[in-house]
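Peer 1: quick one, what's the 3D model for this:
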Amino acid sequence: MPIHAQLLRHATERPDKPALAIDGRSLRYGELSLRAKAIYGFLQELPHSTRRTLDLPGVEKLAALSLGNHIGFAEYFIAATAWPHAAAVIDPMMPPERIERIIERLAPDVLIVDDEASPSAEIGRRLGISVITAGAEPFDFTETEGDLPDDAEGIFLIGFTSGTTAEPKAYYRSRGQWRRSLDRGRVIFELEDAPSTMCPGALAHGLALYAMVEALDAGGTFYSVRKWDAEAVARTLSAEEIERLVAVPTHIAGISRAWAAKPALTSLRDVLTAGAKLDVNGVESMRRLFPKARIREYYGASEIGFMTVSTLVGGAVDFPIDRVGQAYPGVEISIRDPDENNVGTDVPGTIFVRSDLIADGYLWGDDGQAFRVTEAGATVGDLGELDENGMLRVIGRAGGMMISGGNNVYPAEVESALKACPGVDDAVVFGLPDAYYGQRIVAVVSGEATDPKILADYCADKLVRYKIPRQFYHIGSWPMTSSGKIARGHVETAVISGDDLVLRLSA
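Peer 2: So this is what the prediction gives:
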C-alpha cells in the first residue's frame, strides 16, 4: 500500500492512538504496525502459487482478501500491499460461483477469510489454495523483525467492478496512482489535522477502501461497522463525536431516518458523498442532521479515480445542485462526440478525462463498452456536459448502467439471472428515479413466472442483494424494433405511464 512510511511515522509518534474501530473493537497504530509486519513476514515465507497464469510484473506474492469489514482487514491489506506484494480484494457477499471463478483465475498464494466455514474458505480449500482465517492465524505476531519495505512502483491492488456482462471486471492499480491521489486529497479535503472518519460501506468496494486508506495515511481514526445498521452508525457518530463522514447518499438517508427524533450530530465538520447524485431533499436533510458540516460530493470511477469535486454547503461558493463540480486537481475533463471530437461547452457527449490517477487497465473482463483509454483520454462511457465555468453535469450512464444505493448495476447482469429462472422467457431491466436509492431497479419479464417472490428469491441466489429488482412487471408480448430486437424504450415507457401493455406483479 502506498502509505507505509506514513504508517510507520504514526506508529512511532502515536502508538496508542486508535487507528481503526469496528463495532466497538479497536486497533491502535502501534499494534497495527506490528501485526502488519508479522503478516508480511508470513507472506514472505509462503510458497509461490504454481497455478497462476496472470501476468503481474513485479509482484512476488498475491494475497486475496475475502474478509468483509473485519477488524483485521487493515493489517492484512497493509502487509499484502507492501512491496513486492499485491492484494486482491473480494467481496465475500458475492454469489459463491462468482467468487470461485475469481479465485480460480487469480490463483493467489494465499486467501484470507473471516470465517473458516465461509463459502470463500471452502472454495479456496477445494482449489488447493492456502487459506488463513483472520483471528486464528498459524503464525506468531511477536515475530516482527525489520520494517515494511518503502513504497515502490508496481501493482499493489486488484479490484473488481461490475461490467456489462455478469462477470466482474478485474482492474489493477499502481502505488504511484494512489500516492498522488492521497497527497492531493490531504490538502483538498483538509485532512492535515487527522480528523476521525466514519465510512459504513463495504471495504471490498472502492469508496470505503479508499476512505480507510485516506484516514490511515493522515493518521486519523477510521470507524466502520461489520454490517450496515443505520442506527448503529448514527450512535457511533454521536458517541465518538466523529468529525468526518464518507458515505453514499443511501446510507446518509438511512442515518437521517434512524436519528430523526434525536439531537443533531454537531461533531461532524465534513460530510463527503459519492456513488450517486445528491438531490435537493437530500441536501436539506443533511443540513438538519449535520448542521455544522460542510457538505461535499465527488464524482469518480474505480478505474479513473477522482474526476470532480464540489461543495454544496459550507464553501466559499456553494455549487449548483445539478452539477457534480469542477475538475479535481491534476484532472482535465472534455466532452466528446462519437468520433471523439471535443464538442465544447453546453453540448452533451461522452465524458473523457486526462489524469495521472487512472488505473493501468484490466486483468480480465475488458468488454470495450465502459473504461477505455484513447488519444482523447480515458472514459467509462458516462454522458455529460460542461458549462463555461467548467462545471460538469452528468446526464447518465452509457450502456444503461444504473446506480442504486451508490452501487453500479448493469441491466445485462440482472437480466441474465432472471432469464435463467424457470418460467421466464425473456427479461428487460432498467432503473427508475427513486428518492432513497437514487435509482430503483425494475424488471419486466415474459413467460409463465408471475410470482414476484419467486423471481426475487431466484435473483437472490445469483446476485448481490443490491442488484435484486424491487419491482416486477409481466408482459405478454414484447414490442419489437425493425431489426427484431425488443424495443426497450417502449417497455420502460409503458411501466412509467401505467400502460396496460405491462402488468405489475404483486404477491
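Peer 1: C-alpha only now, for contacts and for neighbours.
Peer 2: Will do.
Peer 1: helix or strand right after the longest helix along the chain?
Peer 2: The longest helix of the chain (DSSP state H) is helix 29-45. Counting by DSSP states H and E, the next helix or strand C-terminal to helix 29-45 is strand 62-66.
Peer 1: thinking again about what came up before, ok now the longest helix of the chain, how far from the chain's centre?
Peer 2: With C-alpha atoms, centre = their mean, to the nearest Å as the basis, helix 29-45 stands 26 Å off its chain's centre.
Peer 1: then stretch 209-228?
Peer 2: In terms of C-alpha atoms, centre = their mean, the centre of stretch 209-228 is set 14 Å apart from its chain centre.
Peer 1: contacts for that stretch, please.
Peer 2: Residues outside stretch 209-228 that contact it (C-alpha atoms under 8 Å, 6 or more residues apart in numbering) are 3, 6-7, 10, 17-23, 68-70, 182, 186, 191-203, 233, 246.
Peer 1: please generate a structure for the following sequence too, so the two can be compared:
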Amino acid sequence: MNLVVPLLHYATQQPDKVALSDGHESRTYSALVQRMKQIAQGLQLSGLNQEKVAIISTNRIEFVEVFLGAIYAGCVPIPIDPKWSSKEVNVILEQCQPKMIFTENAFAKNLVLQDREIQLLTFSAEEAGSYDNWSDTLNSEAEMNDTNELLFIGFTSGTTGTPKGYMRTHLSWMNSFKATSEAFQLNNMEHMLAPGPFVHSLSLFAIMQSLYSGATFHIVKDFNTRKVLKLCKQIPDMILFVVPTMIESMMQEEIPYQTQIQAVISSGGKWTEASKNKCKEVFGGVKLYEFYGSSEASYISYLDIHAENKPNSVGRPFHGVEISIRDEHFQEVPTGSIGQLYIRSDMMFKGYYQLAEETTAVFRDGWLIIGDLMYKDQDGYLYMAGRSKNMMVTGGLNVFPEEVESVLQQIPEIEEVMVLGVPDTYWGEQVTALVKWNGQQRLSTEEIKNYCRQHLASYKAPKQIISVDQFIYTSSGKMARQAMKDYTKRVMI
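Peer 2: Take a look at the predicted model:
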C-alpha cells in the first residue's frame, strides 16, 4: 500500500479541510492532492521512474508538495539539510545521484552538479521561482506508481559522526502511525505542530502522521518559542512533537498557562526528571509523553509522564516491539543487568543506503542492534545506561557519560552538562564534565565530586570541570557531542 492513498480519500471526503497551513498560505486536502499529482506528472514526463529526487529546503509548503509528489510518482525523495556545509551537501548528492533537485534560490548557488542532466528547480518567497513556472504548466492527471516499496532516504543528524542515509519503507511508517494511535491517549488528531526542521525524522514523521490521519499540520519556518505558543493559544487541541530543548524554551515563557495544547510528545534527546516535573506544573493538565526511538528503529518505548512514576526510565515498549537485552556473546542478560539493546518490529528501517557493511553490522538474525546499553526492571520498563559509542575507559573501568550526566543534572547550580573522556597518560581517559552554569554561583570540582560520590562509584565522578557559555546543537536540537569534543580539545591545547 502506498502511504499517500489516505490523502486521495480525504481529498474526496473532506476536500475543503486545510491540510497544511503556514499562517500565510494554506492547502486544502483537494488542493494538496492536485499539487501532488501535478508534481508527479512532471517527474514522470521527465522520465523519472523509481529515481531519486533531492529536496534541499527549509520548512515550507513546497517541501511537502514535492515530497508527496515524488512518492506518488514512484520516485524516492531525499531530504537534505540546508544547514549543512556545501561540501557535505555535495558529498551526499554525489553519493545519491538524484535526477532532479528541488531547492531554494539561496542554496542553489552552493551546489556542484557533476551531471549536467540533473534538473534544478528553485523555490522563492520573493518571486516565482523555476519550481512555480514548471509546476504551473502541468495538470493533475498523473497515475500513481505504487511499485516502489522504498518511501524515502533520510540522513541521520550526525551527533557523533558522518551522517548515514537510512532507507524507510511505506509499510514501516504506516505501522508506526498505527502505533501512535495505540500508545498516546489522544482525544483527536485535528491539529499538529512539529517546529523542528522537516529534514529530520521527528518533524517529517509528524507531518506524514498528520496527513495520514486527515489532520491539519501547522508549519513554522523555524522554532520560535513565542510563535509556537501563540499558535497553541489560537488553535485548540494542538498536538506538539518536540525535542526537550524546545520544551525548556517554552517553559521560560508565561504564555503556556493560556494555551490550548492537547499533548506534548517529546523525543530526540533525554528529557530530564527536573524538566518533566516542571512541565507538569507549567502545562497543568496537558498530556505529556516521552518516547524513545531512532530514525532506523522508529518507535521503541514510551512513557506517560503523568500516569507512570518511573524516574529516568525511557518507558515500556510500544505494542509490537520485541525487546532483548544481551551480553557480548549474544546471550540474554538477567532483569536489572546492563546489556546491549536489540529490538525487532515491523517499524524498522530497511538498511543504510549504499553501506552494506554498516547495514550488516546493525542486524543480527532479524534483530536490530540499537547501539544503546540498557537494563529493564521487573515491570518491563527500560533504562538507558549509555551509548556504547560514547563509553569511556578510565583506569581500566567502563564509564558511560549518560549515567554521570543524569546525576549532574540534579545539581541546581548546573543548567546543562555533557560528560566526555579526555585522553590522559595515567587514567587512559579522564572523566571530564562540560558545564553551563545556572546563574553566577559555581561549584568547585571537589564539591561536584562529593555530590557524585553519593550516587555513583568514585571512579565515575568527574576529575575536572570545564565551564562553557553554551553548547553546540545539531539542527534537530540534539547536543552535538562530536563538535563539543572538538571544542574541548582546542580549549585544552
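Peer 1: report the angle between the longest helix of structure 1 and strand 62-66.
Peer 2: Interaxial angle of helix 29-45 of structure 1 relative to strand 62-66 (axes from the mean of the first three to the mean of the last three C-alpha atoms, to 10 degrees): 130 degrees.
Peer 1: what ranges do the helices span in the stretch 251-400 of structure 2?
Peer 2: Counting by DSSP state H, counting those that start in this stretch, residue ranges of the helices within the stretch 251-400 of structure 2 are 273-283, 356-362.
Peer 1: deepest of the ones you listed, which one?
Peer 2: Of all those, helix 273-283 has the most neighbours on average by mean count of other C-alpha atoms under 10 Å, namely a mean of 16.
Peer 1: whereabouts in structure 1 does that one align?
Peer 2: Applying TM-score structural alignment, one finds that helix 273-283 of structure 2 aligns to the residue range 280-290 of structure 1.
Peer 1: pull the residues that contact the matching stretch.
Peer 2: Contacts of stretch 280-290 of structure 1 with the rest of the structure, by C-alpha under 8 Å, 6+ apart, involve 249, 252-253, 256, 260, 264-266, 268, 293, 295, 312, 321.
Peer 1: and residue 109 of structure 2, which of the helices of the stretch 251-400 of structure 2 is closest to it?
Peer 2: Nearest to residue 109 of structure 2, of all those, is helix 356-362, at 32.7 Å by C-alpha to C-alpha.
Peer 1: figure out how far that closest one is from the centre of its chain.
Peer 2: Helix 356-362 of structure 2 has its average C-alpha position 22 Å from the chain's average C-alpha position, going by C-alpha atoms, centre = their mean.
Peer 1: average offset between it and structure 1?
Peer 2: Its matched residues in structure 1 lie on average 6.4 Å from helix 356-362 of structure 2 after superposition (mean C-alpha distance after the TM-score superposition for structure 1).
Peer 1: what helices or strands is that helix leaning on?
Peer 2: Counting by 3 or more C-alpha pairs under 8 Å, 6 or more residues apart in numbering; DSSP states H and E, the packing neighbours recorded for helix 356-362 of structure 2 are strand 351-352, strand 367-376.
Peer 1: run a quick neighbour tally on residue 263 of structure 1.
Peer 2: Residue 263 of structure 1 has 11 neighbours, counted by other C-alpha atoms under 10 Å.
Peer 1: follow-up on the earlier one: give the buried residues for the longest helix of structure 1.
Peer 2: 29-43 (16 or more other C-alpha atoms under 10 Å).
Peer 1: surely residue 181 of structure 1 and residue 359 touch.
Peer 2: No. Contact between residue 181 of structure 1 and residue 359 fails when scored by C-alpha atoms under 8 Å: they sit 11.8 Å apart.
Peer 1: which one's more surrounded, these two?
Peer 2: The neighbour comparison of residue 181 of structure 1 against residue 359 (other C-alpha under 10 Å) goes to residue 359, with 21 against 18.
Peer 1: ok, now which ones touch the more buried one?
Peer 2: By C-alpha under 8 Å, 6+ apart, the contact list for residue 359 of structure 1 reads 171-174, 177, 302-305.
Peer 1: turn the helices and strands packed on helix 356-362 of structure 2 into TSV, including distance to residue 124 of structure 2 and mean neighbour count.
Peer 2: As requested, those are arranged in TSV below (distance: least, C-alpha to C-alpha, whole Å; neighbours: other C-alpha atoms under 10 Å):
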stretch	distance to residue 124 of structure 2	mean neighbour count
strand 351-352	32	20
strand 367-376	40	20
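Peer 1: want to throw the ones you listed into CSV with distance to residue 279 of structure 2?
Peer 2: Shown next, in CSV, are these (distance: least, C-alpha to C-alpha, whole Å):
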stretch, distance to residue 279 of structure 2
strand 351-352, 37
strand 367-376, 26
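Peer 1: out of those strands, which gets nearest to residue 402 of structure 2?
Peer 2: That would be strand 367-376 among these, by C-alpha to C-alpha, at 10.4 Å.
Peer 1: show me what the closest one is packed against.
Peer 2: Identification of packing neighbours for strand 367-376 of structure 2 by 3+ C-alpha pairs under 8 Å, 6+ apart yields strand 339-344, helix 356-362, strand 382-387.
Peer 1: repeat that with 10 Å
Peer 2: If contacts are counted by 3 or more C-alpha pairs under 10 Å, 6 or more residues apart in numbering; DSSP states H and E, strand 367-376 of structure 2 sits against strand 313-317, strand 322-326, strand 339-344, helix 356-362, strand 382-387.
Peer 1: now do the strand or helix carrying residue 125 of structure 1: everything it contacts.
Peer 2: With secondary structure defined by DSSP H and E, residue 125 of structure 1 is part of helix 119-126. Outside of helix 119-126 of structure 1, the residues that reach it under the criterion C-alpha atoms under 10 Å, 6 or more residues apart in numbering are 64-67, 90-97, 99-101, 103-104, 107-108, 110-116, 127, 129-133.
Peer 1: would you mark the buried spots in that helix?
Peer 2: Buried residues in helix 119-126 of structure 1 (16+ other C-alpha under 10 Å): 119-121, 123-124.
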